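Visitor: Got a sequence here, can you build the structure:
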Amino acid sequence: MTPIVATGTDTGVGKTVVAAALAAALGAHYWKPVQAGLDEATDSETVARLAGLNPERVLPEAYRLRTPASPHLAAELDGVAIEVDRLDPPSVDGPLVIEGAGGLLVPLTRDVLTIDLFARWGFPAVLVARTALGGINHALLSLEALKARRIPIAGVAFVGDDNPDTIATIAAFSGAKVLGRLPRLDPLTPETLKAAFAAGFDIRPLR
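Guide: Have a look, this model is predicted:
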């Protein structure tokens, strides 16, 4: 199975939670190439907990940066030089879910954007988008950016309250497949995530 890239319209959109749900549903390995911010639980730790993955299925990050900032700035503040050639995906036996840092146009270095790395790989992307106000604009801009770099779009995963018009409008203007919607979960546990994902998503197109 071709690796899948989980990306988002913005930081904090719910990308890590969706990546965890995808990894669990697909029985996949998970990889976060660059982690910026180590004071709280890392995305890899969150995914391992929510997806219930065995430790060997959570691959080590290529870069772990202390500062919670855009990777290019976090690396500079930490005295680290990010080498893009070190960000080639590892080979695994089976599916692989790769989670990018922040949104598509977040800089990895002063010369390379996150989306440039995705274009280099050429793997299909799942865009995580909000259903809240502003979600249409953010999602359509992100989908246009993916198309401009000829990155395959596996579909859109929505997060938030049910807003059928927002979802339908994004699908109509972009032509992207709607994979499903994940409501805000309280509490957010492996059990509630698994149940909500099973009820709200169709991942057959990803297989």
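Visitor: C-alpha from now on. contacts and neighbour counts both.
Guide: Noted.
Visitor: and residue 7, how many neighbours?
Guide: For residue 7, the count of nearby residues is 31 (other C-alpha atoms under 10 Å).
Visitor: do residue 182 as well
Guide: Neighbour number of residue 182 under other C-alpha under 10 Å is 26.
Visitor: how far away is it from residue 48?
Guide: 19 Å (C-alpha to C-alpha, to the nearest Å).
Visitor: With residue 203 instead?
Guide: 20 Å.
Visitor: got it, and residue 64?
Guide: In terms of C-alpha to C-alpha, residue 64 sits 17 Å off from residue 48.
Visitor: if we can go back for a sec, compare residue 203 and residue 48 (neighbour count), which wins?
Guide: Between residue 203 and residue 48, counted using other C-alpha under 10 Å, the more crowded position is residue 48 (22 against 17).
Visitor: doesn't residue 59 make contact with that one?
Guide: No - the pair residue 48 and residue 59 does not pass the contact test of C-alpha atoms under 8 Å, sitting 10.2 Å apart.
Visitor: thought residue 153 was touching residue 174?
Guide: No - contact criterion C-alpha under 8 Å: residue 153 and residue 174 do not qualify, at 10.3 Å.
Visitor: Settle it for me: which of these two has more neighbours?
Guide: Shown here are residue 153 and residue 174; by other C-alpha under 10 Å, residue 153 has more neighbours (19 against 15).
Visitor: could you measure the more buried one against residue 146, distance?
Guide: Distance, residue 153 to residue 146, by C-alpha to C-alpha: 7 Å.
Visitor: What residues of the helix or strand containing residue 166 count as buried?
Guide: Here residue 166 sits within helix 164-174, counting by DSSP states H and E. Neighbour counts using 16 or more other C-alpha atoms under 10 Å place 166, 167, 170, 171 of helix 164-174 among the buried residues.
Visitor: to compare against the first, here's another:
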Amino acid sequence: MKLFVTGIGTEVGKTVCSAILTKYFNADYWKPIQSGDLHYSDTMKIKEWVGGDVFCHPEIYRLQLAASPHQSALQENVNISVNDFKLPQTTKNLIVEGAGGLMVPLSDQEFIIDLIEKLNIPVALVVRNYLGCINHTLLSVMALHQKKINLKYLILNGDFPKDTERVICNFLTSDTEIIKIPDLKKLDQENIEMISKTINKN
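Guide: The predicted structure is shown next:
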């Protein structure tokens, strides 16, 4: 099982959800592009939250500026292409975490959604409740369908009003499973493991 974790935007909890999925599937983890926060990268967070046994494959790009990859790369005179990436070899399950949402640019011509298409693996789309999240979610689902990318899981991260949840879930096709993850008061190994044991897939 290989899975690409993306979000409907930035700061929706992709890394927390990736940690939970990594634990749940007993998977390896891979962050292809780290843009900024090199002192406390997403890979470092996964190691801290999942535990020492998790294997994290090295990033292809580690960029200094905390911005979209195309901007960070430009500052370092780097050109990113989806052809730079191939899935790491592993006999285990693999969780791949993207940067931001589907239309985050890697260059002036290519986006995260193009990277997903190149890697050719199913997607887990992380959704968090905020004003505008319905619009962002449905547009993301439409973009995946347009590219014929398999939306394997939709992750409702945190609490949602019933009306919001209903509209989002009614828009999905029957082959997409829904995972509900509660808000975590504290991000640590114990809580990540606890949630991974109680994942509710509908």
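Visitor: Helices of structure 2, residue ranges please.
Guide: Secondary structure of structure 2 by DSSP state H: the helices cover 14-24, 42-50, 69-75, 112-119, 133-146, 162-170, 189-196.
Visitor: Let me have these in TSV, extended by distance to residue 97 of structure 2.
Guide: Output for the helices of structure 2, formatted as TSV (distance: least, C-alpha to C-alpha, whole Å):
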stretch	distance to residue 97 of structure 2
helix 14-24	7
helix 42-50	9
helix 69-75	14
helix 112-119	10
helix 133-146	16
helix 162-170	22
helix 189-196	17
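Visitor: Deepest-packed of those helices, please.
Guide: Mean neighbour counts were compared across the helices of structure 2 using mean count of other C-alpha atoms under 10 Å; the top stretch is helix 14-24, at a mean of 24.
Visitor: Could you list every helix and strand in contact with it?
Guide: strand 2-7, helix 42-50, strand 94-101, helix 189-196 (3 or more C-alpha pairs under 8 Å, 6 or more residues apart in numbering; DSSP states H and E).
Visitor: which ones are touching residue 17 of structure 1?
Guide: Contact partners of residue 17 of structure 1, counting by C-alpha atoms under 8 Å, 6 or more residues apart in numbering, are 47, 50.
Visitor: for residue 124 of structure 1, what are its contacts?
Guide: 2, 3, 4, 5, 151, 152, 153, 154.
Visitor: Near the fourth one, how many other residues are there?
Guide: Yep, that's residue 5 of structure 1 we're talking about. 25.
Visitor: How about the last one?
Guide: Number of residues near residue 154 of structure 1 (other C-alpha under 10 Å) recorded here: 21.
Visitor: my guess is it contacts residue 175, does it?
Guide: No - between residue 154 of structure 1 and residue 175 there is no contact under C-alpha under 8 Å: 11.1 Å.
Visitor: residue contacts, the residue nearest to residue 187 of structure 2 when sequence neighbours are not counted?
Guide: In space, and not counting its chain neighbours, residue 187 of structure 2 is closest to residue 49: 7.0 Å by C-alpha to C-alpha, 6 or more residues apart in numbering. Residue 49 of structure 2 makes contacts with 19, 187, 188, 189, 190, 192, as judged by C-alpha under 8 Å, 6+ apart.
Visitor: what's the answer for residue 39 of structure 1, then?
Guide: residue 66.
Visitor: cool, residue 138 of structure 1 as well?
Guide: 9, 129.
Visitor: how about it, what's its partner in structure 2?
Guide: With TM-score structural alignment defining the correspondence, residue 138 of structure 1 maps onto residue 136 in structure 2.
Visitor: Residue 86 of structure 1 now?
Guide: By TM-score structural alignment, residue 86 of structure 1 lines up with residue 84.
Visitor: related to what we said a few turns ago, and the helices and strands packed on helix 14-24 of structure 2 as CSV, adding distance to residue 126 of structure 2?
Guide: CSV is the format used below for those (distance: least, C-alpha to C-alpha, whole Å):
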stretch, distance to residue 126 of structure 2
strand 2-7, 4
helix 42-50, 16
strand 94-101, 9
helix 189-196, 15
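Visitor: Residue 118 of structure 2: which of those is closest?
Guide: The closest of the helices and strands packed on helix 14-24 of structure 2 to residue 118 of structure 2 is strand 2-7. By C-alpha to C-alpha, the value is 11.5 Å.
Visitor: Would you quantify the distance from the spatially closest residue to residue 62 of structure 1 that is not a sequence neighbour to residue 161 of structure 1?
Guide: Computed as C-alpha to C-alpha, 6+ apart, the closest residue to residue 62 of structure 1 that is not its neighbour in sequence is residue 33, at 5.2 Å. Residue 33 of structure 1 sits at a distance of 30 Å from residue 161 of structure 1 (criterion: C-alpha to C-alpha).
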